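Engineer: Sharing a model prediction with you, sequence too.
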Amino acid sequence: MSADLSASPTTGRTPTVIRLLVLATFVVILNETIMINAIPRLMTDLHVSERSAQWVSTAFMLTMAAVIPTTGWFLQRVTTRRAYALAMGVFLAGTALSAVAPSFAVLLIGRVIQAGGTAVMMPLLMTTLMTVVPETDRGRVMGNVTLAISVAPAMGPVISGLVLQVGSWRYLFLLVLPIAGAVTAFGLRHLENIGEPQTGSIDVPSVGFAALGFGSLVYGLSQFTTDNVATPALIVAAGIALVAIFAFRQLRLQRNGTPLLDLRVLLSGTYSKALVLMAVAFLAMMGSMILLPLYLQNLRHLSPLQTGLLVMPGGLAMGLLGPTVGKLFDRFGGRVLVIPGAIAITASLAGFTQISLTTPYVLLVALHILLMIGLAAAFTPVFTLGLGALPMHLYSHGSSMLGTLQQVAAAFGTALVVTVMTGRATSLVKNGTDPVTAHIDGMRLAFAVSAVLSLVVIVMAVLLPSRSANPAHGAAEANAEAPVLVKD
């Protein structure tokens, strides 16, 4: 049974289905960052090296990059309830396995399973939101979504720091498990199906090319170091080649089959600009998320919990501003928010280029809050403008591509700042500079590179329209025979 849009909640209220999906997405995204502080414990308890222990995060990211490209096809083939049940069921299974993992290998398997469930939730949430929420109210509802998906990553390291103060890393999973179980049960009791599934077989070679291509791309980028460039570069090159083969195959399937990821989303100029802006902004955000904790813990000698508490205000500011940004978007459009937001991102990253061993903590907090406010002002309007420029039958594919590019941008941002930082520091140490000064200088250069890249965000912000053109009239142009998921 498909839900009738005429029965959807009126403007001014968030539909129940969106509330349920936001709650579930909050839980799974919280889990994505909750392991950050657990690396030292894993090394001791499971007898692994630091590089091996980092795989609890790398494996998660790899799985997300490999699975998300398939979600556009998947979400058009199953009901909302079935997609939700499968995603949360897989997530619960991975969480339970991780909690009782007797070895590091089993823990990694658990994390991979968790990521498989997590990969479905964001595209499911975004696709459903764009389907059931009227265009005049999307900014407000997207703002509420931003609150959830921004606060969760900010809370992850803080919660993990508190838990690890009193117990084992296993409690991180045992804490999430009953919450996720209750959310799953509640959602299945109240969730209604939105739209009608389409028929169509999956193209198995496309799945393979997507998994290997995007997986290799993210893995290769995550392995870059100053003394290990050749091998990761080959892996990245192989990933790019496989992604190119994947793209050509999708173009072919668009003419005479069912594409796994419909590339016609790129025919929308507004969506393409939004995609570039989101990728570069996400790259800048991930770079700061890597550099700032390294600076605070390695050079200012703060504990992981203190570090989490120091960066938490920025994450909370980003999340709490989400609803306000959404309402402003509905009233005034995107440009009045995205352009100042883009400038704030660049200004904050430029400010971080001046860090030293005596930089006041209050200034660091202020710069981080400015960065998060800038991202909040950009993310909600850009999500809404980009997806709103697509015809309804391409919402799931647009969400899928956005999620995939975010994973690649996260990996690229991490690789870029770490390589720049360590390369600069190593060079200075060889020339006689003391290690601490060298590392500070390396971090400054890495922030400077991020600031320069963020200028692309300003350019894209200027090029974006204030409102998305109604794509309803252009749906036939994009795909004359594509079925619409939800009936008016």
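Structural biologist: All right, it came through fine.

Engineer: Please count neighbours and contacts with C-alpha atoms only from this point.
Structural biologist: Fine.

Engineer: does residue 461 sit in a helix or strand, and which one?
Structural biologist: helix 455-463 (DSSP states H and E).

Engineer: could you pull out the strands for the protein?
Structural biologist: For the chain, strands defined by DSSP state E do not occur.

Engineer: middle-most residue in it, spatially?
Structural biologist: residue 406 (5.2 Å; CA atoms, centre = their mean).

Engineer: Spit out the contact partners of residue 271.
Structural biologist: Residue 271 is in contact with 265, 385, 386, 387, 389, 390, counting by CA atoms under 8 Å, 6 or more residues apart in numbering.

Engineer: if you set the cut-off to 10 Å instead, what comes out?
Structural biologist: 265, 277, 382-390, 398, 402, 464, 468 (CA atoms under 10 Å, 6 or more residues apart in numbering).

Engineer: measure residue 200 to residue 132 for me?
Structural biologist: Distance, residue 200 to residue 132, by CA to CA, to the nearest Å: 24 Å.

Engineer: one more structure, for comparison:
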Amino acid sequence: MHLSEKGHAYALFAIVVITCALGSLTQTVMNSMLTEVCDDFAIDAAVGQWVTTAYMLVMGITVPVVTFLSRRLSVKRLVYLALGFYLAGSAAGFFAPTFAVLIVARVLQAIATGITLPLVQSVAMTRFPRERTGTAMGIGGIAMGFAPNIGPLIGGALAGTWGWRSFYVMLVGLLALLWTATALLVKSHGDHESDAVFDFPSFVQSTLGFGGLLLGASNAAAMPLTAFQVWVPALLGAVFIVMFVLRQRRIEHPLISMGIFRSRHYRAAFVAQNCLFASFMGITLILPLFIQGPCGMTALDAGIAFIPATVVALFVNPLAGVLVDRIGPRKVCVTAALFLTVGAGSFMFVGSDAPLWLLTTLQGVRAVGVSALVGPLNSWGLSGLDRHLIMDGSAFFATARQACASLGTALMMLIISALGAGAVAAAGVDGGAALTALPYEAAFGLSTLFSAAVLATALWKIR
């Protein structure tokens, strides 16, 4: 099959975006299947949650290595590598006879997602004309915004009908189609460096650094800060991240070039994007707890509250990209940040008697802001980098925001656990129901602070 150069670029981008979307979907889909998984393997939830934790850790560890792989392999081979890991993981997940094998399957899938996350941004910025990069990044934002939000809904539907293993069967079929499409439609490019050097000490530092930080933040969501499992990995992670950054600045062949921070665009987008992910990822956990806890509603109600927001993400992500190309990033990012901040701030003033329609509406307002910011912040931030640094910038974006998302979630859970018991005790029997909403409102307040930081950065830095 013969395609024009533009046709090859479009085919490559479509395949990478769909693969990345499947990876983001896979990250969250098991959340609503956890009960069935635990029942099948006769394990408790504390062990079962490693299907999500292991995925998050491995994905965060993999992303920095993609910069080296992109220098050694053509983009087509890199796509094949991601699809190979994903296919192997999906097949292993379907046949998994034990929970340990399922974890191995999740690790293989997480490696694939770690490869495709920065690849989406790199292809968008290097294979499209400069006046179309905003649109491309907006479409790519669907993989980062829409896909993970729809994951729990799909997981719940499959778990209640065909069982959790059916998801892996579907993945194998879809990935086989993507493999075939890659073979037929994607052109091989000799855009790799055969002499690229892999700096193993940098890999060890990034693995221990980002892995430790992610593990500590994940444990903090369920344990007190004084717990050994929280502060030790978090402290070691922070130390190794500092060591990693310092080493990248002085060695000849860095795993990720710190030259990315010479760009004013990149520095501002880096701050805004990290605050954005710290703000909204925590809410995906806090809001369902608030709806089912102080509000006294059901798990179905909690799922309904996210449906409009999920639909919004599907349409607003590409629309924001188109608008960036037409009117520029400043107006889009400032307007989106206003939606984000107003939506987040409004949650601070809702009580336990708030109706579901109001909570759903406010979450929809927040979703407009989130969906309209992800792509534009990426495209504007990476636009200030030289072409050879695009993958480095994409990889560091993806790794840092994953860590900040986990940290934001952990801090919100810490606020709820720290204030929750005191609020109930202070309220007494009669006022307990009203006051137990206060810890959640405080957590919503932290989300609002992160959102306001995004707005301040957009107003101050984006031109």
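Structural biologist: Nice, thanks for sending it over. This one's a predicted model, so the numbers in the text were calculated from it and none came from an experiment.

Engineer: What value does the TM-score take for this pair?
Structural biologist: Superposed pair, TM-score by TM-score structural alignment, normalised by the length of the second structure: 0.93. Supporting alignment: 457 aligned residues with a CA RMSD of 2.1 Å.

Engineer: Tell me, how many residues neighbour the corresponding residue of the first structure for residue 277 of the second structure?
Structural biologist: Applying TM-score structural alignment, one finds that residue 277 of the second structure aligns to residue 282 in the first structure. Neighbour count for residue 282 of the first structure, taken as other CA atoms under 10 Å: 23.

Engineer: And for residue 457 of the second structure?
Structural biologist: Residues lying near residue 457 of the second structure (other CA under 10 Å) number 20.

Engineer: Please apply the same query to residue 192 of the second structure.
Structural biologist: 15.

Engineer: Name the nearest residue to the aligned partner of it in the first structure, ignoring sequence neighbours.
Structural biologist: Under the alignment (TM-score structural alignment), residue 192 of the second structure pairs with residue 197 in the first structure. In space, and not counting its chain neighbours, residue 197 of the first structure is closest to residue 77: 4.7 Å by CA to CA, 6 or more residues apart in numbering.

Engineer: Return the residues in contact with whatever residue of the second structure lines up with the residue nearest to the centre of the first structure.
Structural biologist: Per TM-score structural alignment, the equivalent position to residue 406 of the first structure in the second structure is residue 401. Residue 401 of the second structure sits next to 60, 270, 271, 272, 273, 274, 275, 276, 277, 278, 407 when contact means CA under 10 Å, 6+ apart.

Engineer: Tally up the residues packed near the third one, please.
Structural biologist: Same thing as residue 271 of the second structure. Counted by other CA under 10 Å, the residues lying close to residue 271 of the second structure total 16.

Engineer: How about the contacts made by it?
Structural biologist: Each residue near residue 271 of the second structure by CA under 10 Å, 6+ apart is listed here: 397, 400, 401, 453, 454, 457.

Engineer: mind checking how far the nearest residue to the last one once chain neighbours are set aside is from residue 43 of the second structure?
Structural biologist: What it means is residue 457 of the second structure. Distance criterion CA to CA, 6+ apart; nearest residue to residue 457 of the second structure, sequence neighbours excluded, is residue 272 at 6.1 Å. Relative to residue 43 of the second structure, residue 272 of the second structure is positioned 40 Å away (CA to CA).

Engineer: So between the two, which is more surrounded?
Structural biologist: residue 272 (28 against 13).

Engineer: quick one: what's aligned to residue 327 of the second structure in the first structure?
Structural biologist: Under the alignment (TM-score structural alignment), residue 327 of the second structure maps onto residue 332 of the first structure.
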